Structure formats: C-alpha cells, structure tokens
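Trainee: Structure here, sequence nowhere to be found:
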C-alpha cells in the first residue's frame, strides 16, 4: 500500500487554543501550490484523513478540492501529541485504499521514523505542507520502505 502523510500548511501563531489555530493566507497558498505542483503524483489517493485540529482540516479541504475527492474523514489518532503507534494502527482500516493523511509535527516525524526505521531515534523534521510517500505491505512499525518526500 502507498501512504501519503502531509504536514498542514502554515498556521496562525495565536488563537484561543492550539486546536483552533487556522491556516494563514501564506499557509493556504503553500497547500494550494503543493497540491497543484504534485497533482500527478497524488493520482492514486482515494481518501483524505485528517486530525481534528482546524489547520489540518483546512489543509485537507484544500487537498480534497484540488484532487476532486469527496471521501474526507477525521481521525482522532493524528493530533500533534498522539501516540505514533496508535496513529499507524489506525491505518489498518484503509489498507485497501491509498490515503493522504494530514497531520502535525512532531507526530508526522515519528510516524515516518517508526514506519521506515522501526524506531524513533532520529526522526526528521517536516516543513509546512511537506508530504512523504511511504510504501508498506502493511501499516506497521518497520514495514515501510521507499520513503519519498516532496
């Protein structure tokens, strides 16, 4: 299976809560530009999953519009402080699909490291609107390979 994991676009710094932070104008532009520039690479995506945080939902909506996808769902295990093991396990329900998951730092770094390296010793950072494509026979620790970032 192919798994695409994306960090949300740039978000405002101040809001009533971290969960309610919205994308900035620049953040919306980052996501729109990314989506349009790699549209052909995302042609297999058939479902978009996102965290419950506003900025992730807004990013997912922009991606869905660009990809012309209607299948967009919120997942509870993909917030910034979620356990990356639970996030990975939540993908077992979409093994027959090609998901794009919109999430946050540091979770995205830990998920990539666990899937591809089998540990979280040295997770790499992600820029806003950056995407990693990971291939895996099954969404489980250490089973990811061919990680490509764009």
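Mentor: Right, received. Where do you want to start? Owing to the predicted nature of the structure, the values given are computational and were not obtained by experimental measurement. Numbering: from 1, shown residues only.
Trainee: from here on, contacts and neighbour counts on C-alpha atoms
Mentor: Will do.
Trainee: Checking my notes, residue 70 in a strand, right?
Mentor: No: counting by DSSP: H, G, I helix; E, B strand; the rest coil, residue 70 falls outside a strand, being coil.
Trainee: can I assume residue 15 is in contact with residue 21?
Mentor: Yes: using C-alpha atoms under 8 Å, residue 15 is in contact with residue 21, at 5.4 Å.
Trainee: separation between the spatially closest residue to residue 133 that is not a sequence neighbour and residue 102?
Mentor: Distance criterion C-alpha to C-alpha, 6 or more residues apart in numbering; nearest residue to residue 133, sequence neighbours excluded, is residue 4 at 4.5 Å. The gap separating residue 4 from residue 102 is 9 Å, by C-alpha to C-alpha, to the nearest Å.
Trainee: who's more crowded, these two?
Mentor: Here residue 4 and residue 102 are compared on neighbour count by other C-alpha atoms under 10 Å; more neighbours surround residue 102, at 32 against 22.
Trainee: The more buried one in helix, strand or coil?
Mentor: strand.
Trainee: for it, what are its contacts?
Mentor: Contacts for residue 102 (C-alpha atoms under 8 Å, 6 or more residues apart in numbering) come out as 5-8, 48-51, 56-57, 59-60.
Trainee: Comparison target, given below:
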C-alpha cells in the first residue's frame, strides 16, 4: 500500500468557522502545483480522502474531482484515525491520498517512521509525505518514498 499524507495548502486565517476557511490565491497555486507533480505519479485507482474542512476539499479538488470526505479525519483527529481511515498497512486501495491537517499528519509521519506518535513532525502547507508499506520477517514496515514541499515543484 502507498499512503500519501498531503497537508492542505495555505488558507485564509479568518472565516465564520474553522471548517469554512478557504484557500488563498497562493494556496490554490500551491495545491495545483503539488497536484500536478503527484498526478503524474499516481495509479489511476488511487483513492483520495479529505477532511470535511473547506481548505482540504479545495486542495483535494486540485488533484481530482473523485474524492471522499471523511469526517473522522477532521481537525483534531488522531494519528490512529488517519491510519484507520486509510486502512494502513493493507489499505482501502493500493494507493490512498489523505488530505488533512497539522499536527495530525506530522504525528502520523513520526509514528510510521519511529513507532512513536507522541511527537509531531513539521509538514509544510501543501507539503506531502509518501509512505509505502511492506512486510519484512513477518512485521509490517513503513518505507518513506518521498517528501515534497510546494516550493520544490
């Protein structure tokens, strides 16, 4: 399974509610650029899931109009909620793109690479971390395939 953690792009600071915050003009460009990089590397059957926040939905829409909104990965979700929604390590699909939030995505990255999800690693706005699951000696492992920052595409 491939698990891609994609943080939403830059969003406005103020809105009626946190979930209603929209991408800024810069955020839309970030999302489009990262989506272009990602799209050329994804399998056609990749599943995209997004938090119900407007900014994550808008980020996901830069990649595809085929995405699922999953309430369980809204702001404040746990690392376990993200992994459960994606079906890690065997997957709800061979590739799952999770469009979500900090600090949760950073907690997932820390958990997958160190086994300790108590810390949160920095994931830039519109940045992504790409993991692959594999089995070695009867144990599931996470392999980091790529880390992409929007200023590198």
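Mentor: That came in fine, so what should we check first? Please read all numbers here as calculations on a predicted model, not as lab measurements.
Trainee: Got a TM-score for the two of them?
Mentor: The TM-score (TM-score structural alignment, normalised by the length of structure 1) is 0.84; 142 aligned residues with a C-alpha RMSD of 2.1 Å.
Trainee: what would the contacts of residue 102 of structure 1 look like in a markdown table with neighbour count, distance to residue 131 of structure 1 and secondary structure?
Mentor: Supplementary listing: the contacts of residue 102 of structure 1 in a markdown table, determined by neighbours: other C-alpha atoms under 10 Å; distance: C-alpha to C-alpha, whole Å; DSSP: H, G, I helix; E, B strand; the rest coil:
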| residue | neighbour count | distance to residue 131 of structure 1 | secondary structure |
| --- | --- | --- | --- |
| 5 | 26 | 6 | strand |
| 6 | 28 | 4 | strand |
| 7 | 26 | 7 | strand |
| 8 | 32 | 9 | coil |
| 48 | 24 | 13 | strand |
| 49 | 22 | 14 | strand |
| 50 | 30 | 13 | strand |
| 51 | 24 | 15 | coil |
| 56 | 29 | 13 | helix |
| 57 | 23 | 16 | helix |
| 59 | 26 | 12 | helix |
| 60 | 27 | 12 | helix |
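Trainee: just to revisit the earlier point, looking at residue 15 and residue 21 of structure 1, which has the bigger crowd around it?
Mentor: More neighbours surround residue 21 than the other of residue 15 of structure 1 and residue 21, with 18 against 11 (other C-alpha under 10 Å).
Trainee: what does that one align to in structure 2?
Mentor: Structural alignment (TM-score structural alignment) places residue 21 of structure 1 against residue 21 in structure 2.
Trainee: re earlier: what's the closest of the contacts of residue 102 of structure 1 to residue 148 of structure 1?
Mentor: residue 5 (10.6 Å; C-alpha to C-alpha).
Trainee: now for the closest one: what does it line up with in structure 2?
Mentor: By TM-score structural alignment, residue 5 of structure 1 lines up with residue 5.
Trainee: I'd like to know how far its match sits from residue 69 of structure 2.
Mentor: Counting by C-alpha to C-alpha, the gap from residue 5 of structure 2 to residue 69 of structure 2 is 15 Å.
Trainee: Same question for residue 119 of structure 2.
Mentor: Distance, residue 119 of structure 2 to residue 69 of structure 2, using C-alpha to C-alpha: 26 Å.
Trainee: any chance you could map the strands in structure 2?
Mentor: Assigned by DSSP state E, the strands in structure 2 fall at 2-7, 47-50, 68-69, 95-100, 128-136, 139-148.
Trainee: What's the average distance for the fourth one when superposed on structure 1?
Mentor: Using mean C-alpha distance after the TM-score superposition for structure 1, strand 95-100 of structure 2 ends up 0.7 Å from its aligned counterpart in structure 1, as a mean over the superposed pairs.
Trainee: returning to what we had before: what's the overlap in contacts for residue 15 and residue 21 of structure 1?
Mentor: Shared contacts of residue 15 of structure 1 and residue 21 (C-alpha under 8 Å, 6+ apart): none.
Trainee: JSON lines please, covering the contacts of residue 102 of structure 1 and showing distance to residue 34 of structure 1.
Mentor: As requested, these are exported to JSON lines (distance: C-alpha to C-alpha, whole Å):
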{"residue": "5", "distance to residue 34 of structure 1": "13"}
{"residue": "6", "distance to residue 34 of structure 1": "10"}
{"residue": "7", "distance to residue 34 of structure 1": "11"}
{"residue": "8", "distance to residue 34 of structure 1": "11"}
{"residue": "48", "distance to residue 34 of structure 1": "15"}
{"residue": "49", "distance to residue 34 of structure 1": "17"}
{"residue": "50", "distance to residue 34 of structure 1": "17"}
{"residue": "51", "distance to residue 34 of structure 1": "19"}
{"residue": "56", "distance to residue 34 of structure 1": "15"}
{"residue": "57", "distance to residue 34 of structure 1": "16"}
{"residue": "59", "distance to residue 34 of structure 1": "11"}
{"residue": "60", "distance to residue 34 of structure 1": "12"}
